[in-house]
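In: All I have is the shape, not the residue letters:
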């Protein structure tokens, strides 16, 4: 049997519980982690004597980062030689001029293969009347944008400039607005109605067939939201194994992003190590239909399956788990902030739901017991 693997967030939470006063033997019993493993995690994340706050894990990460940066520099140097002829001298000179406050001109000229004389000749060149006018226009554009409480975009700014006597085209203003990084910051009113956009139907391999013969055959995934008093709403992405009913992967975040669902799936893959051919079923949410999530599935040989539009029964199992989570934990408590809620839900999933909560659908066993039985027969 392979040694069980844990993601970094799980390790950090166990260490935080230890530092808050929970004994190692209790943590081992509650979360099924050997005591020697917990002591190892604590040692790896404890400051080294004489280094203030540096831990062995920190030093290891620094060494990895240094190696990564060294490799990136070598790759960039090799790649730059192939594209240098496609980059104009003026573009390189502009870059040097922007970065000269951070790096020496001599070093940048050497790395970017531009003679110093070429740079200084260009630097001493007087700007044209057109360039000077663009600078004046950009200054006035910024003023108008600020005076409008950052609400105006290029069309309204162009109108005001013309009214002030400037003879400029809308395309020129659009270009200067874009170069200045100016955007109209209008917040749209929230409307709790169904989307009017067409949702592209995708292949439904699961087709409400929730029957399995072993673990890591069919997973279902979804996102739910939880409210906190200080930090407002945050999100939980969960991945459930239909055979064991175990939450095999999850991730908490204060934003509902693609990274939220990809990291939840990556955590599940890390701990479960499924074989190719696994089916992962989700709804048609933009996070799950995103290119990044689909690439992740293909990378691990996973088959993507999607619910039909407007049919919640296709993904009923994971929605049932989230309903249970809220009835048993969320609705019974009030969370002051994101970190408090995150810890409470971690304890619910890892200590209660996966390890202790029995399920009628799996002969009143716990998810961990079902998984243990399956692994013993593999």
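Out: Great, that's in hand. Remember, it's a predicted structure, so these values are computed and weren't measured experimentally.

In: make it CA atoms for all contacts and neighbour counts henceforth
Out: Fine.

In: give me the number of residues near residue 377?
Out: Close neighbours of residue 377, defined as other CA atoms under 10 Å, add up to 8.

In: any idea how far stretch 277-294 is from the chain center?
Out: The chain centroid and the centroid of stretch 277-294 are separated by 15 Å, computed with CA atoms, centre = their mean, to the nearest Å.

In: buried residues in stretch 224-237?
Out: Applying a neighbour-count criterion of 16 or more other CA atoms under 10 Å, one finds 224, 226, 227, 228, 234, 235, 236, 237 buried in stretch 224-237.

In: Please read the previous query as pertaining to stretch 65-83.
Out: residue 80.

In: List of residues touching that stretch?
Out: Applying CA atoms under 8 Å, 6 or more residues apart in numbering, stretch 65-83 has no contact partners.

In: Can you give the distance from the longest helix seen in the chain to the centre of its chain?
Out: In the chain, with assignment by DSSP state H, the single longest helix is helix 56-83. Chain-centre distance of helix 56-83: 22 Å, with CA atoms, centre = their mean.

In: go on, stretch 332-343?
Out: Distance of stretch 332-343 from its chain centroid, counting by CA atoms, centre = their mean, is 21 Å.

In: same deal with stretch 260-276?
Out: Worked out by CA atoms, centre = their mean, stretch 260-276 lies 14 Å from the chain centre.

In: Name the residues of it that are buried.
Out: Using 16+ other CA under 10 Å as the test for burial, stretch 260-276 gives 260, 261, 262, 263, 264, 265, 266, 267, 268, 269, 272, 274.

In: Below is an additional structure, to be compared with the one above:
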């Protein structure tokens, strides 16, 4: 590999990055790892990941994925972990999508996803939560956040918030959603898969 100039991509081990709320009896896993819904806007999943920059320290990427197509339908980047950034991401998703069926929105048990403001914003949706400390219950969005780091961000020296925003936009909007193929999508991109689904349904 050294002779060919090939360098392995190192993936950081999973670490818990948000505080879990203690409402075990009230937060249920409605999704139950059913990661293959039949139609768009049947199940969304969401999570937050940390990204390190030289000038601004950690910044925080919140993403929402439609599980049918694995498309990232909304994302926000912020310098703080204020709940308003999560709410903004949900608002963007609601504005972009026409929800015609009862919707499940799945997340971990972090305080951003269990607070009153989040409950009010997702009123009418079925809120679903991973079991405490079990990232596999939200495997698809966890996998996306791993991919954006492994395939894109970890290959760069990230200077500041503006730089990482540009990199996230470049990866999500011009590559992941529109060009990166997925076995789940019959080796189409998320956009191609959704376009085909809408055409035949």
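Out: Nice, thanks for sending it over. These numbers were taken from a predicted model, which means no experiment stands behind them.

In: Need the TM-score between these chains.
Out: Here the TM-score for the pair of chains, by TM-score structural alignment, normalised by the length of structure 2, is 0.87; 185 aligned residues with a CA RMSD of 2.0 Å.

In: picking that back up, as CSV, the buried residues of stretch 224-237 of structure 1 with distance to residue 286 of structure 1 and secondary structure would be great.
Out: Shown next, in CSV, are the buried residues of stretch 224-237 of structure 1 (distance: CA to CA, whole Å; DSSP: H, G, I helix; E, B strand; the rest coil):
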residue, distance to residue 286 of structure 1, secondary structure
224, 14, strand
226, 20, strand
227, 22, strand
228, 25, strand
234, 17, strand
235, 15, strand
236, 16, strand
237, 13, strand
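
In: For the counterpart of residue 81 of structure 2 in structure 1, which residues are in contact?
Out: In structure 1, residue 81 of structure 2 lines up with residue 256, judged by TM-score structural alignment. Residue 256 of structure 1 makes contacts with 234, 235, as judged by CA under 8 Å, 6+ apart.

In: Check residue 311 of structure 1 too.
Out: Per CA under 8 Å, 6+ apart, neighbours of residue 311 of structure 1: none.

In: Residue 320 of structure 1 corresponds to which position in structure 2?
Out: Checking TM-score structural alignment: residue 320 of structure 1 goes with residue 143.

In: ok, now residue 349 of structure 1?
Out: So residue 349 of structure 1 corresponds to residue 172, using TM-score structural alignment.

In: now residue 198 of structure 1, what's its secondary structure?
Out: Three-state call for residue 198 of structure 1 (DSSP: H, G, I helix; E, B strand; the rest coil): coil.

In: in what helix or strand does the closest residue to residue 62 of structure 2 other than its chain neighbours lie?
Out: In this structure, residue 62 of structure 2 finds its nearest non-sequential neighbour in residue 48, 4.4 Å apart by CA to CA, 6 or more residues apart in numbering. In the assignment (DSSP states H and E), residue 48 of structure 2 maps to strand 43-53.

In: what does residue 127 of structure 2 give?
Out: Here residue 127 of structure 2 is assigned to strand 126-129, by DSSP H and E.

In: what range in structure 1 matches that strand?
Out: Using TM-score structural alignment, strand 126-129 of structure 2 pairs with 303-306 in structure 1.

In: one step back: let me know the next secondary structure element after the strand holding residue 127 of structure 2.
Out: Per DSSP H and E, the first helix or strand lying C-terminal to strand 126-129 of structure 2 is helix 139-151.

In: Distance of the spatially most central residue of structure 2 relative to residue 55 of structure 2?
Out: Nearest to the mean C-alpha position of structure 2, counting by CA atoms, centre = their mean, stands residue 63 at 3.5 Å. With distances taken as CA to CA, to the nearest Å, residue 63 of structure 2 is found 23 Å from residue 55 of structure 2.

In: Can you get me a residue count around residue 239 of structure 1?
Out: 27.

In: nearest residue to the alignment partner in structure 2 of it other than its sequence neighbours?
Out: Residue pairing (TM-score structural alignment): residue 239 of structure 1 is matched to residue 64 of structure 2. Nearest non-adjacent residue to residue 64 of structure 2, counting by CA to CA, 6+ apart: residue 46, 4.4 Å away.
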